[in-house]
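Peer 1: Pasting a predicted model and its sequence here:
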Amino acid sequence: MPKTSSSSPAVPDTMWLGHGRHLGPSPEQDVRRNLIALQAAGVIDGFLALTPAEAASSAVGGLADPFDGEGGAPALDPSARQVFEARWRVDDEVTVRAQLTTYESAERRKHGEAVAWVLAAEAGRPWDPRWPSPATMFWPDSDSTEWDHDAVPGPRLRLTHRLPEDDKEMRRLLKECSRQSWSVHVVIHEAMTPDARGSRPVTLFLPPGLRHRVVEHRASPEQSQIVNWALKDLRVHVPRGGAVVLPSTPAPPGYDADAFSVRNVFLDGTEPTELIEKIMAYAALPRALAPEAGQAVDFLRRRWHLLTPEEELDRARGLVGRYAEALTAMAESRDAYREEAERARAALASAGAPGPAGTPGTSGQAPSPDGPARSGFTQVFGRLRDAAKRPPPPP
């Protein structure tokens, strides 16, 4: 059985995460057109298109947050091209906030082909796979736009993917899918060559929120032994004419290869009920949060700019409260520093130390203790001073 790990943080149950590659010439234009159309149709409440510099800024609604650096706020990868934010509602009352970031990939720089993308969406309650896919809120739900290539070169998210004929290439691909992809990967062995109906992706039977998180691999009838040899390192087995849901690396807690395999999948165009149940059960397991996914979650939660007027007002009130706390802390630090200085003068006076003018118990200048009160005063004052010097955000 594949090794499991509980040391890594898990994906929050309110999150939908995806990443992939766009092979077309104008990915950002495809996103922008789709968002404009969906907003006009009332599907989404609103959206923003931000440059990397704008996305990384803490200025929202023209108001900068001078306390932003206190918690190590996340920064965008230098290869980021653009960030899109969108907000919509599900079940009439649950708000979903999502960010899509496009990146200049090494492959594109080398071949001029693919743009990488990362999508993070969070709802106000645990994610329901019956909700609309966040992918189709940003990307057009059309086969003519090639946004749906998995992050691992080769497979696509909305189509069946034929496994390579070369056994070593097949083995390499399946290992990479297990280790690098955030998608759920399913391997189906065809007992016989299916007709047109059986060639359609079984992922079409999944609920909308899962369709763009699953990659379907197909092994031809003659690849039965080869595919199981290729899966040997993952310690899973595909029954002849059946299917198996591949584990990620590390495997999620509760994964058992036998529990996520299906002995028979009838590829005749009807719903493969048992396989769909296995895929949904696997997708519901706790998943380890990959480092790149963790950055996307952090950025979504702490660099969100698409606020409603009510949210902007709440944010402004929060900043006012924090300013008041900072000013109170400055006043307390000033008073504490003054008391320390007076105690120091009193100590000098009791020791009979002459001041510069010959007056006992005085000195030419107050001592400057380097204690915590002074440190707190200067730190808070420095933050407010830096915030005042910060240029206003672009209109």
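Peer 2: Received the coordinates, thanks. Numbers count the residues shown, from 1 in each chain.
Peer 1: Please make it C-alpha for all contacts and neighbour counts, starting now.
Peer 2: Fine.
Peer 1: residue ranges for the strands of this protein, please.
Peer 2: Assigned by DSSP state E, the strands in the chain fall at 15-22, 46-50, 80-90, 94-104, 115-123, 149-150, 160-162, 184-189, 214-219, 243-245, 261-262.
Peer 1: okay if I get those strands as CSV plus mean neighbour count and distance to A353?
Peer 2: Shown next, in CSV, are the strands of the chain (neighbours: other CA atoms under 10 Å; distance: least, CA to CA, whole Å):
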stretch, mean neighbour count, distance to A353
strand 15-22, 24, 68
strand 46-50, 19, 64
strand 80-90, 21, 64
strand 94-104, 21, 66
strand 115-123, 23, 67
strand 149-150, 24, 78
strand 160-162, 17, 88
strand 184-189, 25, 78
strand 214-219, 23, 81
strand 243-245, 26, 83
strand 261-262, 22, 88
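Peer 1: Okay, one more to line up with it:
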Amino acid sequence: MLSSPNVRPPTPLTVWLAHGHHAGSAAGEVVRACLERHKDGGGIDDFHEPAEARIEGEQVFEARWRVEDTVTVRARLTLRDGHAWLLVAEAERPWGLHWPSPAAMFWPQDADWDRDPVTGGRLRALNPLPQDDKAVRRLLKDAARDGWAVHVVVHEAMTPDERGLVPLAGMLPPGLRHRVVEHRAAPHQLRVVNWALRDCGAQVPRGGAVVLPGSPVPAEYDTDRFSVRTVFLDGSEPAELLAAVTRFAALPRPLPDGAEEAVTALREQWRLFTVEEELARQRALVAMYADALEAMTNSRDLYREAAEQAHEALAAYREVVGALPEQRPGPDSPLQQLTRTFGRLKETALALRPGTDPAREEERPPTRGSDAG
């Protein structure tokens, strides 16, 4: 996927993305056991651990399943350092939020794998804000800049009872349950929360909630459109808040940091093929190699033809040069002959002129005029 250094490509409509942190140990074994259970139960068609994709400190798992019986989903989970994980899934058509969450195919419900790497909160629970004001400001600023998860801040108008402590995740569509982080602000924290959020333009109504914009902010984001004036924390379903979260998740957004490489790896390094897919892949490779061989053969024939023509031209040149007579200096032109004749006559005249020979000048006796003087 090509992109400029400053503009990230948009998230494809067919792609589902999530990342997290596994707090336990042996994360690879947990994922493998979960995939085996889903395969035995028919939840997935197959899974694979490509050995060529494994590097130091990294494991890769591929899984394939079908939704609505006809739509194939391919997913790739990468584990780094035994704890950090990144999951990308792609379907054959735009993703449906009512489809099962890909994270639920790789992770069991009873494992501590759903920690948000940005804020430390959990994806399947509600997360009370810290009591320290500085910690609140730092956490919410990080949440407002996160491009991976959907962060929701809910303000408690008054301290709720057990009915008001039901997480929002369980009421969301399956495709959003592992992509939303719910933050709960106590009644006295409204002021510090809105002060922390003023830079991103979001505000939490008293007793209400707001969906944070993330970074970069989607072009269609409007704090009024994604805030809810009142959320009843009495165990009832907050329909207005659920609708706001769903609308926000449907906005076109650029790929977050690190996601472009993950999508490229899923598409170009995929190894979990069916028999039909492997046959089609081998046929495509054979066709590609045949085209390459044909191109090489054509290039070789063209080179041979050019070399033969060059040899023929060289031989013809040699024959022509051998048939030419020996080249001798041509006769002088009449002008050159006349010039040389005049030159010889001039030299002869100077030689015959009296008093021009220095030897004769020395032998000549002095005149009387010279003696008288």
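Peer 2: That came in fine, so what should we check first? The structure displayed is predicted, hence computed values, not measured ones.
Peer 1: Aligned to V193 of structure 2, what sits in structure 1?
Peer 2: Aligned by TM-score structural alignment, V193 of structure 2 pairs with V227 of structure 1.
Peer 1: Quantify the burial of that match by counting its neighbouring residues.
Peer 2: 25 (other CA atoms under 10 Å).
Peer 1: Over to R109 of structure 1?
Peer 2: 11.
Peer 1: picking up where we left off before, any chance of the strands of structure 1 in a markdown table, with distance to R301 of structure 1 too?
Peer 2: Below are those laid out as a markdown table (distance: least, CA to CA, whole Å):
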| stretch | distance to R301 of structure 1 |
| --- | --- |
| strand 15-22 | 11 |
| strand 46-50 | 16 |
| strand 80-90 | 12 |
| strand 94-104 | 9 |
| strand 115-123 | 9 |
| strand 149-150 | 25 |
| strand 160-162 | 34 |
| strand 184-189 | 25 |
| strand 214-219 | 25 |
| strand 243-245 | 31 |
| strand 261-262 | 36 |
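Peer 1: of all the ones you listed, which lies closest to A284 of structure 1?
Peer 2: strand 184-189 (10.8 Å; CA to CA).
Peer 1: Find the nearest non-adjacent residue to the equivalent of R263 of structure 1 over in structure 2, please.
Peer 2: Aligned counterpart of R263 of structure 1 in structure 2: R229 (TM-score structural alignment). Spatial nearest neighbour of R229 of structure 2, chain neighbours left out: G208 (4.7 Å); criterion: CA to CA, 6 or more residues apart in numbering.
Peer 1: quick one: contacts for the equivalent of the one you found over in structure 1?
Peer 2: Counting by TM-score structural alignment, G208 of structure 2 lines up with G242 in structure 1. G242 of structure 1 makes contact with I188, H189, E190, A191, S261, V262, R263, N264, V265, according to CA atoms under 8 Å, 6 or more residues apart in numbering.
Peer 1: if we can go back for a sec, so who does the match of V193 of structure 2 touch?
Peer 2: D167, M170, R171, A219, V238.
Peer 1: Tell me the residue in structure 1 aligned with W99 of structure 2.
Peer 2: So, by TM-score structural alignment, W99 of structure 2 is matched to W131.
Peer 1: Give me the distance between the residue nearest to S215 of structure 2 when sequence neighbours are not counted and D257 of structure 2.
Peer 2: Distance criterion CA to CA, 6+ apart; nearest residue to S215 of structure 2, sequence neighbours excluded, is R145 at 4.6 Å. Per CA to CA, to the nearest Å, R145 of structure 2 is found 11 Å from D257 of structure 2.
Peer 1: In terms of neighbours, single out the busier of these two.
Peer 2: The neighbour comparison of R145 of structure 2 against D257 (other CA under 10 Å) goes to R145, with 17 against 12.
Peer 1: Counterpart of the more buried one over in structure 1?
Peer 2: Per TM-score structural alignment, R145 of structure 2 is aligned with R179.
Peer 1: tell me, what residue is most central in structure 1?
Peer 2: Nearest residue to the geometric centre of structure 1 (CA atoms, centre = their mean): A296, 2.5 Å.
Peer 1: That residue and A120 touch, don't they?
Peer 2: Yes. Judged on CA atoms under 8 Å, A296 of structure 1 makes contact with A120 at a distance of 6.1 Å.
Peer 1: Report the contact partners of P213 of structure 2.
Peer 2: Here P213 of structure 2 is in contact with A144, R145, C200, A202, Y221 (criterion: CA under 8 Å, 6+ apart).
Peer 1: hang on, the earlier thing: which of the contacts of V227 of structure 1 does structure 2 keep?
Peer 2: For those, the aligned pairs still in contact in structure 2 (both residues aligned by TM-score structural alignment, their matches' CA atoms under 8 Å) are M170, R171, A219, V238.
Peer 1: of all the residues you listed, which comes closest to E277 of structure 1?
Peer 2: V238 (16.8 Å).
Peer 1: If you tally nearby residues, what's the number for the closest one?
Peer 2: 25.
Peer 1: Kindly report the same for P173 of structure 2.
Peer 2: P173 of structure 2, neighbours per other CA under 10 Å, totals 17.
Peer 1: What of the one 4 residues further on?
Peer 2: A count of nearby residues for R177 of structure 2, using other CA under 10 Å, gives 21.
Peer 1: just checking, it touches G170?
Peer 2: Yes. In this structure R177 of structure 2 lies within contact range of G170 using CA under 8 Å: 6.7 Å.
Peer 1: got any residues that touch both of those two?
Peer 2: In contact with both R177 of structure 2 and G170: R124, using CA under 8 Å, 6+ apart.
Peer 1: returning to what we had before: the residue nearest to the centre of structure 1 pairs with which position in structure 2?
Peer 2: So A296 of structure 1 corresponds to A262, using TM-score structural alignment.
Peer 1: L100 of structure 1 too?
Peer 2: Checking with TM-score structural alignment, L100 of structure 1 has L77 as its match.
Peer 1: related to what we said a few turns ago, now the contacts of P213 of structure 2 in TSV, with distance to E162 of structure 2?
Peer 2: Formatted as TSV, the contacts of P213 of structure 2 follow (distance: CA to CA, whole Å):
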residue	distance to E162 of structure 2
A144	28
R145	31
C200	32
A202	28
Y221	33
